[in-house]
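Colleague: Sequence below, structure please.
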Amino acid sequence: MAERVLLHGRYQLLELIGRGGMGEVWRARDEALSRRVAVKCLKPLGTQQEESFLRVLRERFRREARVAAGLQHRGVTVVHDFGESDGILYLVMELLEGQNLSELLQAAGPGPLPVDEVVEIAEQVATALAYTHEQGIVHRDLKPANIMRLTDGTVKICDFGIARLAQDIGLSTKLTSAGMAMGTPHYMSPEQIAGTHVDARSDLYSFGCVLYEIATGVPPFDLGDPWAILIGHRDTVPEPPRTLRPELPEGLDQFIVALLAKDADDRPDDASALARTLLGPPRRPPATQLVPRPRDTEPMPDWTRGMRAGSRASGAWSLRISPPDRSAGLTGQWTGLMATALAHLPATGGGPSPEHLAVLDSRHRAGLSLGRLGRWEEAHAVHSAVATERIAALGEHHEATLTSQYEAAYALARLRRWEEALNGLRRAADARARVLGPEHPDTLEARYEVGICLGRLGRQDEALPLYEQLIEARSHAQGPGHPETLRARHGRGMTLGRLGRWDEALAEAAHVREARGTTLGVDHPDTLVSDREVAVALGWLGRWDEALERFQRVRTDRERVLGASHPDALTSRNDEALCLEQLGRGAEAVELYRQVAALRDEAAEP
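Modeller: Next up, the predicted model:
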């Protein structure tokens, strides 16, 4: 959005102070009341092709904004107004001066916040949550970036209603192969991970995760793999904070442990009352300016090398704007003008205008969102159009152009238009090899998808050498145990099976399964997929007793990890039933088929 834009004839945007996955935050002036405010502008909503979806989204936005505006508590950010201007939804809020907890942790360097600050934050947030929960309001996305500590010591919770709105837009949720919502996993409650009912007690669990991190310097489950983090939340009791930091008060330790109970019923009904019991009466925050603390010299764990500090204590609305990169969200100014108008702005300085590039970036991300929603026809149309415009604006060899061309071909594969997808992916792989290099991760990604298409077209003789080349390239670039190297080996094993070379397929599947179990964990979905491939190979070799034992173990593990009605768990029941039929145990097979049908019917019920 260009500076000095006047929203709704009232709010003068003055300075960009934050940018995130859903839009931008501006320091602004309310011309009607002559006061400074913060204006949160959400990303452009989309095109007329999605009008029915947009109507629902606008109504949800109005409902959530009204709820947020009705909250009146010193520990909750005040919402003054909301509306829509030129297709941009916006919220007008009080202007906060201070730092969010993510920024405080980064300023502190590797390590926790001072104990007295942690206790004050715990007291104030507990009181604010008690108030919002009494109003029947659940935050759903409590994390360090959504909690502000002002310069006078006051602590405020931000972004009530934004998490649910983000889910509707489709920007904050990605699905893994297990069908699990993935955002920032360090602060998700067990019930959020399981996809079951979420209420105020979920906020308390997330609150406990936040306190654990600011009290000890690390989240309760500080693991490198998102799946392992989620399994930790669900199954593992965290170490008490005092084991990591003995100087923490016993009452604070007990408070955090109580919030982190796995079973929602075991968490406190009123966090504020428990805080008063364990921490003492709330203290008035001191009216002092916050100053950065000296950095601790203790090194970070090895797995954090190369990671940005925001990977854990971070969120969508940081007040510090980092340098733009491909994963940072918006790359320029866009809000306040219609995309169709921006697309025709003249270039400046002999190249495309920043506004035009930002519009293309926004449309590219809209295409990704359509794909996540399973709307692949629309995603393909968007990516194809963006690719054409990026060629005109940036040239056919620009990395962003190559990305759009790849995404358009990938959408064709998801539409099962295998021949077209194969041609597009081959072009993308060749172009990336020329521009980025033959061992660049993006090049190898495109080549892997070429292998998938060849397999779907029955061209296994071409797919096999491609996977073998991929294994060599991935091993050289990333190491033999890297998940992507193992993924290429998995593709090779499946191709060997399709060629009828089942002894070799079994050996490859067994190797990948063991490596994935070591690298990713025995409960990781990819490990379980490899477990199943071992069983499939055993079956094709006529070793049905061994195959049955393996299929049963996979089914048990998937039901434990994913749930009995998850599609992968149901597939495993069918696998087991097929194996039983081969062994002449037809009655047991029929019972399993009946169970699958009943679970599917149950899952389909509203």
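
Colleague: C-alpha from now on. contacts and neighbour counts both.
Modeller: Will do.

Colleague: So R560 versus R426, what's the distance?
Modeller: 40 Å (C-alpha to C-alpha, to the nearest Å).

Colleague: which of those two has more neighbours?
Modeller: Just comparing R560 and R426: by other C-alpha atoms under 10 Å the higher neighbour count belongs to R426, 18 against 12.

Colleague: residues contacting the spatially closest residue to L7 that is not a sequence neighbour?
Modeller: With sequence-adjacent residues excluded and distances taken as C-alpha to C-alpha, 6 or more residues apart in numbering, L7 is closest to S85, at 6.4 Å. Counting by C-alpha atoms under 8 Å, 6 or more residues apart in numbering, S85 makes contact with 7-8, 336.

Colleague: ok, how many other residues are close to A604?
Modeller: For A604, using other C-alpha under 10 Å, the count is 8.

Colleague: now N574
Modeller: Using other C-alpha under 10 Å, N574 has 21 neighbouring residues.

Colleague: State the helix or strand in which it lies.
Modeller: helix 567-582 (DSSP states H and E).

Colleague: So for that helix, what gets flagged as buried?
Modeller: 567-570, 572-580, 582 (16 or more other C-alpha atoms under 10 Å).

Colleague: ditto for stretch 507-524
Modeller: Neighbour count says stretch 507-524 has 508-517, 519-524 buried, by 16+ other C-alpha under 10 Å.

Colleague: can you list the residues that contact that stretch?
Modeller: Contacts of stretch 507-524 (C-alpha under 8 Å, 6+ apart): 225, 227-228, 481-483, 486, 489-490, 492-493, 526-528, 530-531, 533-534, 557, 561.

Colleague: Buried ones among those?
Modeller: 227-228, 482-483, 486, 489-490, 492-493, 526-528, 530-531, 533-534, 557, 561.

Colleague: As a check, name the ranges of all strands in the stretch 151-300 of the chain.
Modeller: 155-157, 174-175, 181-182 (DSSP state E, counting those that start in this stretch).

Colleague: Which one of these lies nearest to L402?
Modeller: Among the strands of the stretch 151-300 of the chain, the nearest to L402 by C-alpha to C-alpha is strand 174-175 (22.6 Å).

Colleague: tell me which strands and helices the closest one is in contact with?
Modeller: Strand 174-175 makes packing contacts with strand 181-182 when contacts are defined by 3 or more C-alpha pairs under 8 Å, 6 or more residues apart in numbering; DSSP states H and E.

Colleague: just how off-centre is the strand it packs on within its chain?
Modeller: 5 Å (C-alpha atoms, centre = their mean, to the nearest Å).

Colleague: Packing partners of that strand?
Modeller: Strand 181-182 packs on strand 174-175, going by 3+ C-alpha pairs under 8 Å, 6+ apart.

Colleague: Counting residues, which strand of this protein comes out longest?
Modeller: strand 11-20 (DSSP state E).

Colleague: Here is a second sequence; please produce its structure as well for comparison:
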Amino acid sequence: MADTRLIQSRYRLLDLIGRGGMGEVWRARDESLGRHVAVKCLKPMGPQQDQSFTRVLRERFRREARVAAALQHRGVTVVHDFGEHEGVLYLVMELLDGRNLSQLLEDNKQHPLPVPDVVDIAEQVADALGYTHQQGIVHRDLKPANIMRLADGTVKICDFGIARLGHDIGFTSRLTGTGIAMGTPHYMSPEQISGGQVDHRSDLYSLGCVLYEIATGAPPFDLDDAWAVLVGHRDTQPRPLRTHRAELPGFFDRVVLELLAKTPEERPVDAGDLRRRIIVGRTGEQPHLPPTGQVRLAPPVPVVLPGQQLPAWTRSMTTGHKATGTRPGLAPPDYSAGLTGEWTTGTDRRGLTGEPPPVAAERPTPSPERLSVLADRHSAGLNLGRLGHWEEAGEVHRAVAAEREHALGPDHPDTLASRYEIGFTLSRTGRASDALREFDRVARGRERSLGPDHPDTLAARQEAAYVLGRLGRHFEAHQVYAEVLASRERSMGPDHPDTLRCRHNLAFNLSRLGRLEDSYRMARDVASARSRLLGADHPDTLVTLYEVAYTLGRLGRWTEALQAYQEVAKARSGSLGADHSDTLSARYEVGISLGRLGRSTEALELYRALVEDRTRVGGPADPETLRARHGLGVNLGRLARWEEALTEARDVCAIRERVLGPDHPDTLVSRREVAVGLGWLGRWADALTVYRTVAAARERLLGPGHPDALAARNDEAHCLEQLGRGTEAAELYRQVAALRSGQQAPPH
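Modeller: Next up, the predicted model:
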């Protein structure tokens, strides 16, 4: 294909006119019809790329073609043809003679566009969106670069690359995953950022951001830090447009602020409603239309320190770029290579086989093209991780890391960024020891190249501490967390989000060391700080409040724990939805607290409802459904309904054994609950058999001195005592006491 530059013996590629993360756009000539067209080509991922992810990309591309080809409106780019040629998927579109809004702003030296043009663009885009929304299509990535103004004044929406058919939920969930925010940060709606339900009103919000920018010269949250931009969208009302540019008409200011409402319900009903408002406003009359909701003004966006990173729910997202030109730091591509260029270059096997890279003096300077390809593959690995394909993401990052190390050196920031992601995927796939080695390697490299207090160095050390905790090495984790926290407080300040995240992790680790009062005080302080800075209902605030509740429970302060869990459950239900897994987890803990307080009737009612909700969301064999059923059974026992409790425990145990395995901790907990029920029903001989099975499994898996193994032997001794076998029981009690006295106390 690179030799002939001809696709399907019909489309001859002439000039490369655009490049993005998914592929390239070429000016081409349709040899059959003698007309010029634009051809978009999907970039191949190479032989090392995971095939399942490649299939997802291909499916998404074909979806784009079918969606776009079905649209027939003067305000939407026309698609003529699509197909696949020599492994490359292509889309043939009309060739547009004009400039996108990003280019128009650049042409105008970032000054806003003339008011009549702004209003005309708003009306035309609203008309086009009204049509696409009626077809059930949501664009999801509306931004200045995706809106073209042609030479004759016509405005067209381009690139439905992540559009979705609203009625085809199954397809969308396979492509984007649950809770994955897709789009460009400066133009994303609050519901996109939080991973919530997205419909046509999300496009209206994005359009509001675009109109704000072309009308004032800057987007509503004009910040270079991605975390600050996203928090602005979620939590801060934009300043009225006329405070930036007094000559804007009042109706237009009101319309854009309505588009930028934080909740979809406060925005215009649809694009048709929006267009009517604009048409009426252009006549100079006051529009007699129902309001979309009250727009509340708030103070400007608070100052955010440079380098402030994103919250956990937008990990690895960058700001992208506003309507200000090409990506910084990326040289213009060399168009002489033709369509495939670097895509068809063979992989350097030295980098993939693990052979040592050449010494620095012999390392050739990598071309900008090659670095761009590696950056795109790195992004593909991040996308795989966001989709939950951690094994496949790890393969991508390992391949990219090897090539980056060969091209750039082992301590180059890009190489270390790939190695950091390798550690992250290892951690998420249960390979904690391997992840620890990778994070330690990254931390040492970043310390050499960036310094010990650099945010990236501290991020690697903090992940290493997290993995140490996963390995049960809580004292070592505590030391690392404490050192990182001191550095973060010194270099970033006590209220920086990364500082607070480290303090949260340290509080969590303190509770695992048995230092419950210290853990409680620190978690309470972090929750207060996050509430003040991010809001009481922010996910980070609620995670810490959840930890406060957990520690209160371990301290036996169950009334306070119950109140805290109820606050978390209510807030999560409001912001994430009643069926979100985090909401359901908080409800489960509310049930635990009620049971501990002797309010088992209330706990039983809660767990019955929770079992129904978990079954509907995850199915009857889902581990969380079974956990809710376990809680239900425990509270049946507390109400002395032991026959029902035993039946429930046996059912849950059988399913857990089939789904999780006979030695899984949850299965053993259920088996113990079976023994408890047998004992309360006076069937002590049967109970003894079950208790011994649990004790033997825990000793084999955890060791005889583990607290859970000791508790199981204690259960066995109690059972022997109930059977009148006091001598055996006394001997077993002595063995348990000896093992406990030999354990080291938790460090303080």
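
Colleague: TM-score of the superposition?
Modeller: After superposition, the two chains reach a TM-score (TM-score structural alignment, normalised by the length of structure 1) of 0.81; 577 aligned residues with a C-alpha RMSD of 4.3 Å.

Colleague: Mean deviation, the longest strand of structure 1 versus structure 2?
Modeller: Strand 11-20 of structure 1, aligned to structure 2 and superposed, deviates on average by 3.3 Å (mean C-alpha distance after the TM-score superposition for structure 1).

Colleague: thinking again about what came up before, most tightly surrounded among the strands of the stretch 151-300 of structure 1?
Modeller: Comparing the strands of the stretch 151-300 of structure 1 by mean neighbour count (mean count of other C-alpha atoms under 10 Å), strand 155-157 ranks first with a mean of 25.

Colleague: what comes into contact with that strand?
Modeller: Contact with strand 155-157 of structure 1 is made by 74-77, 121, 124-125, 128, 146-150, as judged by C-alpha under 8 Å, 6+ apart.

Colleague: how about the longest strand of structure 1: buried residues?
Modeller: 11-14, 16-20.

Colleague: how about G423 of structure 2, what's its match in structure 1?
Modeller: In structure 1, the residue paired with G423 of structure 2 according to TM-score structural alignment is A409.

Colleague: got the contact list for that match?
Modeller: 380, 420-422, 424-425.

Colleague: so how far is V119 of structure 1 from it?
Modeller: Using C-alpha to C-alpha, we find A409 of structure 1 at a distance of 53 Å from V119 of structure 1.

Colleague: mind checking the SS state of D361 of structure 1?
Modeller: With DSSP: H, G, I helix; E, B strand; the rest coil as the basis, D361 of structure 1 sits in helix.

Colleague: Confirm for me that it is in contact with L330.
Modeller: Yes - counting by C-alpha atoms under 8 Å, D361 of structure 1 does reach L330; the two are 7.1 Å apart.

Colleague: what's the mean gap between the helix or strand harbouring A488 of structure 1 and the aligned bit of structure 2?
Modeller: Using DSSP H and E, A488 of structure 1 sits within helix 483-498. For helix 483-498 of structure 1, the mean deviation from structure 2 after alignment is 1.2 Å (mean C-alpha distance after the TM-score superposition for structure 1).

Colleague: How about the secondary structure of Q72 of structure 1?
Modeller: Q72 of structure 1 - assigned by three-state DSSP - is coil.

Colleague: what about the helices in the stretch 1-150 of structure 2?
Modeller: In the stretch 1-150 of structure 2, the helices defined using DSSP state H, counting those that start in this stretch lie at 51-69, 101-107, 115-134.

Colleague: Could you give the residue range in structure 1 aligned to stretch 551-561 of structure 2?
Modeller: The aligned range for stretch 551-561 of structure 2 is 537-547, by TM-score structural alignment.

Colleague: now that stretch, how far from the centre of its chain.
Modeller: 38 Å.

Colleague: Let me see the contact set for the spatially most central residue of structure 1.
Modeller: The centroid of structure 1 falls nearest to G183 when counting by C-alpha atoms, centre = their mean (2.7 Å). With contact taken as C-alpha under 8 Å, 6+ apart, G183 of structure 1 is in contact with 172-174.

Colleague: Please report how far L13 of structure 1 lies from G87 of structure 1.
Modeller: When L13 of structure 1 is compared with G87 of structure 1 (using C-alpha to C-alpha), they lie 16 Å apart.

Colleague: same question, L457 of structure 1
Modeller: According to C-alpha to C-alpha, L457 of structure 1 stands 44 Å off from G87 of structure 1.

Colleague: ok, back up a step: which residue numbers in structure 2 does the helix holding N574 of structure 1 align to?
Modeller: Helix 567-582 of structure 1 maps onto residues 581-596 of structure 2, going by TM-score structural alignment.

Colleague: what's the average distance of the matching stretch to structure 1?
Modeller: Mean for stretch 581-596 of structure 2 is 1.4 Å (mean C-alpha distance after the TM-score superposition for structure 1).

Colleague: which residues are in contact with that stretch?
Modeller: With contact meaning C-alpha under 8 Å, 6+ apart, stretch 581-596 of structure 2 is reached by 546, 553, 558-559, 561-562, 565-566, 568-570, 572-573, 576-578, 600, 602-604, 606-607, 610, 614, 628, 631, 635.

Colleague: Apply 6 Å and report the result again.
Modeller: With contact meaning C-alpha atoms under 6 Å, 6 or more residues apart in numbering, stretch 581-596 of structure 2 is reached by 558, 562, 565, 569, 572-573, 603.

Colleague: Mind picking the two most distant members of those residues?
Modeller: So, the contacts of stretch 581-596 of structure 2 by C-alpha to C-alpha: farthest apart are W558 and S573, at 22.0 Å.

Colleague: who has more neighbours, those two?
Modeller: Ranked by neighbour count (other C-alpha under 10 Å), W558 of structure 2 and S573 place W558 first, with 22 against 19.

Colleague: separation between that one and G633 of structure 2?
Modeller: Distance from W558 of structure 2 to G633 of structure 2, by C-alpha to C-alpha: 20 Å.

Colleague: Next: G136 of structure 2.
Modeller: 45 Å.

Colleague: With neighbour numbers in mind, choose between those two.
Modeller: Under the criterion of other C-alpha under 10 Å, the comparison of G136 of structure 2 against G633 puts G633 first, with 29 against 15.
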